[in-house]
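[1] no sequence on this one, just coordinates:
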């Protein structure tokens, strides 16, 4: 076979996924290009190793039309890689070597039938938010060949979904590379989808946050904040900045948010966010927000030692919050009195506003 040079344009967010890892995952909203990038990665892997064997998995697959087979066929054509593959009705085979890509639904498998996949090099779970715990428990120990990989792409649905608990939970596997990717990370995001995205952003913040930004599904009836929207804006030079900090460690994030008020509008323009942030790293984290060291910062008063450290390390205007018996409720009501506009770069603020909710009786 004549040697062919393939040129694959890899978006920046996918670069960490090019290195070997047991678990590889990409989650986020519509139009991010997750599936297209993983499809190209899969085709490239099979060209480099014609003996490679992969299974593309969904929780339910009643027909091949529900699989990523058609996407892979389009990628083979677009990448000018037809000389390497024989596309059959139910499988994509290597023309040189005994490699193959097959397509299966996990719901059809039993503990015995899934043993047929034990020699496979990788499994790609598309729409992984729908994967049940049973299916995940079957799949993980089955794909066990040395150097084998488990790939997951998904649009998050609920924090309790098994794939989120595995790869975004409190203790994800050590050998895991997981990236968040949304439409703004896709250099080939089409204008027709941009129009759809802007329509949802202007009319339905819950839908926009879930569909386009990969946020979890929100219960609009229990949602506390309904007085906000996502919108790009430029911050005037003459505003008074208000900054608030919360301390975290372990699984809780350390956070700094910057905002300003104009009439009855509250604009959130920058955020800093890190899980597992050491106290010595906190000054540099806060410095990612422009001029944060120059403005007063109201911080969680439960950590006076952290406030003291920050004062001695570049943030002399930081002060503890004054908390009363109803400070949380009063703070919520104060925020609800504004029309809140959040800049799209403040992803975690968007997530908090979307999911901050009243407790609902079961």
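    Structure's in. What do you need? These numbers come from a predicted model, not from an experiment.
[2] contacts, neighbours, all on C-alpha from now
    Noted.
[3] where's residue 243 relative to residue 320, distance?
    Going from residue 243 to residue 320 by Cα to Cα, to the nearest Å gives 12 Å.
[4] looking at those two, which is more packed in?
    It is residue 243, of residue 243 and residue 320, that has more neighbours when counted by other Cα atoms under 10 Å, with 21 against 17.
[5] is it true that the more buried one touches residue 261?
    No. Residue 243 is not in contact with residue 261 according to Cα atoms under 8 Å; the separation is 11.6 Å.
[6] quick one on the thing from earlier: what's the overlap in contacts for residue 243 and residue 320?
    Common neighbours of residue 243 and residue 320, using Cα atoms under 8 Å, 6 or more residues apart in numbering, are residue 298.
[7] on that earlier part again, which neighbours do residue 243 and residue 261 share?
    With Cα under 8 Å, 6+ apart, residue 243 and residue 261 have no common neighbours.
[8] ok, residue 92 - contacts?
    Residue 92 neighbours (Cα under 8 Å, 6+ apart): 85-86, 100-102.
[9] most neighbours among these, which one?
    Tallying neighbours with other Cα under 10 Å puts residue 101 at the head of the contacts of residue 92, with 24 neighbours.
[10] tell me the secondary structure at that residue.
    Under the three-state scheme (DSSP: H, G, I helix; E, B strand; the rest coil), residue 101 adopts strand.
[11] tell me who's in contact with it.
    Here residue 101 is in contact with 53-56, 91-93 (Cα under 8 Å, 6+ apart).
[12] now residue 282: how far from residue 308?
    Counting by Cα to Cα, the gap from residue 282 to residue 308 is 12 Å.
[13] of those two, which one has the most company?
    Applying other Cα under 10 Å to residue 282 and residue 308 shows that residue 282 carries more neighbours, namely 21 against 15.
[14] helix, strand or coil: sort out the more buried one for me.
    Under three-state DSSP, residue 282 comes out as helix.
[15] please tell me how far it sits from residue 274.
    According to Cα to Cα, residue 282 stands 9 Å off from residue 274.
[16] what helices or strands is the host helix or strand of residue 123 leaning on?
    Here residue 123 sits within strand 122-126, counting by DSSP states H and E. With contacts defined as 3 or more Cα pairs under 8 Å, 6 or more residues apart in numbering; DSSP states H and E, the packing partners of strand 122-126 are strand 53-58, strand 149-154.
[17] after the last one comes which helix or strand?
    Counting by DSSP H and E, the element after strand 149-154 in chain order, helix or strand, is helix 162-167.
[18] who touches that following helix?
    With Cα under 8 Å, 6+ apart as the test, helix 162-167 has contacts from 25, 128-129, 131-133, 136, 156, 158-159, 172-173, 176, 178.
[19] comparison target, given below:
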């Protein structure tokens, strides 16, 4: 088997050596891998799971995400990477409908599920054996320990021993349920913290380290959270980089990179239009105008928007193609913003990473209010969870749409170097 000719030291970051030995001897049942961006914690888990299955022929594995449609772009390719890095690709069979990986020699399976379809988890049928390995990716996106315990009751049964992996970037708020839970001592749980600083530079590439240093200089608190995985906040505020700035007509007249976004609404939700400037060099956003109004007909809205945006391009919610077409007929240069399965989360995290979001609350009072009051969701215990409520965020969505192409180009530039599987 080719796996025997590959040194784990060539594919496992040094800060995981002791953890690997503990997993190998089954020192614990529950392994919580927390850390910052680029720590390769997900890569480590994707290397451990195939080895555990091979050494425990009665075991199968289940990999969970909170939302099922993120599997195909996250944990499934991550598991493919881990198997390939071990030199075992030919030993496994890969299937995508549904997502499933099978060890050819024994028929052991790695199954993938989103918790948004719990019935599938409860009705898992295995050809033999039991679920001995479970991986919760992005643990902080789950609603709390009550949900985790319920899932474990469905999954971890009928076998002599288990390994459960939970990977996550520690949420900002200490009041988040994940940060609170890990404070409780559990002799059967090992919490491991890692950062990119323990990863060989060539695995991540110089660009990754340059970006980290750039954020460290620009926003030390954001760097500590994003890259070092530190808990940096005590409340539930999503945006901690927002400032009020009085913007003069002269300042606005000098803005050269203008972006306009539109989130549709009518009866209950307002139509929200936002105008901003993006300073790419300093990664600062300047929001200087808005329209925020209920019960605006498309023709009325188009007239108001034209008065502010002129012939500039506007990116709107692509879920409203009929409204977009109607506004185009009124002369607006408007089109739908491209979305992906994680577009809300990626967009908000990108906004969080900017140096500053400056808002003139005299010119855009509703936008300012949304940004400074927008908080993470809470579970039934009143603890913050790493989920974004779909309310009170109309101007926030509008800003995401306006800068969606900037975000996409930024991500293409950042990942074009071909970073190590994370």
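    All right, it came through fine. Owing to the predicted nature of the structure, the values given are computational and were not obtained by experimental measurement.
[20] rewinding a little: possible to save the helices and strands packed on strand 122-126 of the first structure as JSON lines with mean neighbour count?
    As requested, these are arranged in JSON lines below (neighbours: other Cα atoms under 10 Å):
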{"stretch": "strand 53-58", "mean neighbour count": "23"}
{"stretch": "strand 149-154", "mean neighbour count": "22"}
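[21] pipe those into a markdown table and attach distance to residue 206 of the first structure per row.
    Shown next, in a markdown table, are those (distance: least, Cα to Cα, whole Å):
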| stretch | distance to residue 206 of the first structure |
| --- | --- |
| strand 53-58 | 26 |
| strand 149-154 | 18 |
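[22] who wins for proximity to residue 312 of the first structure among those strands?
    Residue 312 of the first structure lies closest to strand 149-154 among those, at 43.7 Å (Cα to Cα).
[23] quick one: that closest one aligns where in the second structure?
    Counting by TM-score structural alignment, strand 149-154 of the first structure falls onto residues 163-168 of the second structure.
[24] now the matching stretch on the first structure. Mean distance?
    With mean Cα distance after the TM-score superposition for the first structure, stretch 163-168 of the second structure departs from the first structure by a mean of 0.9 Å once superposed.
[25] and that stretch, how far from the chain's centre?
    Here the centre of stretch 163-168 of the second structure is set off from its chain's centre by 16 Å, with Cα atoms, centre = their mean, to the nearest Å.
[26] can you tell me which of the contacts of helix 162-167 of the first structure are buried?
    Neighbour-count burial (16 or more other Cα atoms under 10 Å) applied to these gives 25, 128-129, 131-132, 136, 156, 158, 176, 178.
[27] next, the angle from the strand holding residue 123 of the first structure to strand 53-58.
    Strand 122-126 of the first structure and strand 53-58 are oriented at 20 degrees to each other (axes from the mean of the first three to the mean of the last three Cα atoms, to 10 degrees).
[28] after strand 122-126 of the first structure, next one along is what?
    Per DSSP H and E, strand 122-126 of the first structure leads on to helix 133-142 as the next helix or strand towards the C-terminus.
[29] what about the helices in the stretch 301-422 of the second structure?
    Using DSSP state H, counting those that start in this stretch, the helices of the stretch 301-422 of the second structure run over 321-329, 343-352, 365-373, 394-402, 404-415.
[30] for the stretch 151-300 of the first structure, same thing?
    With DSSP H, counting those that start in this stretch as the criterion, the stretch 151-300 of the first structure has helices spanning 162-167, 191-203, 205-207, 282-286.
[31] now residue 158 of the first structure, nearest residue through space, not along the chain?
    Leaving out its chain neighbours, the residue that sits closest to residue 158 of the first structure by Cα to Cα, 6 or more residues apart in numbering is residue 216, at 5.2 Å.
[32] before we move on, back to that, adding mean neighbour count and distance to residue 253 of the second structure, write the helices of the stretch 301-422 of the second structure out as a markdown table.
    Below are these laid out as a markdown table (neighbours: other Cα atoms under 10 Å; distance: least, Cα to Cα, whole Å):
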| stretch | mean neighbour count | distance to residue 253 of the second structure |
| --- | --- | --- |
| helix 321-329 | 15 | 26 |
| helix 343-352 | 17 | 24 |
| helix 365-373 | 19 | 20 |
| helix 394-402 | 27 | 19 |
| helix 404-415 | 14 | 21 |
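[33] so for residue 314 of the second structure, which of those helices sits nearest?
    Residue 314 of the second structure lies closest, by Cα to Cα, to one member of the helices of the stretch 301-422 of the second structure: helix 394-402, at 6.9 Å.
[34] in the first structure, where's the longest helix?
    Counting by DSSP state H, the longest helix found in the first structure is helix 34-48.
[35] that one vs the second structure, mean deviation?
    Helix 34-48 of the first structure, aligned to the second structure and superposed, deviates on average by 1.5 Å (mean Cα distance after the TM-score superposition for the first structure).
[36] residues in the second structure aligned with that helix?
    Alignment of helix 34-48 of the first structure against the second structure: residues 41-55, by TM-score structural alignment.
[37] with stretch 347-360 of the first structure instead?
    Against the second structure, stretch 347-360 of the first structure falls on no residues (TM-score structural alignment).
[38] which ones are touching residue 357 of the second structure?
    Residue 357 of the second structure makes contacts with 241-243, 284-287, 351, as judged by Cα under 8 Å, 6+ apart.
[39] of the buried ones among the contacts of helix 162-167 of the first structure, closest to residue 342 of the first structure?
    Closest to residue 342 of the first structure out of these is residue 156 (21.1 Å), distances taken as Cα to Cα.
[40] list the contacts of residue 50 of the second structure.
    Applying Cα under 8 Å, 6+ apart to residue 50 of the second structure gives the contacts 82-83.
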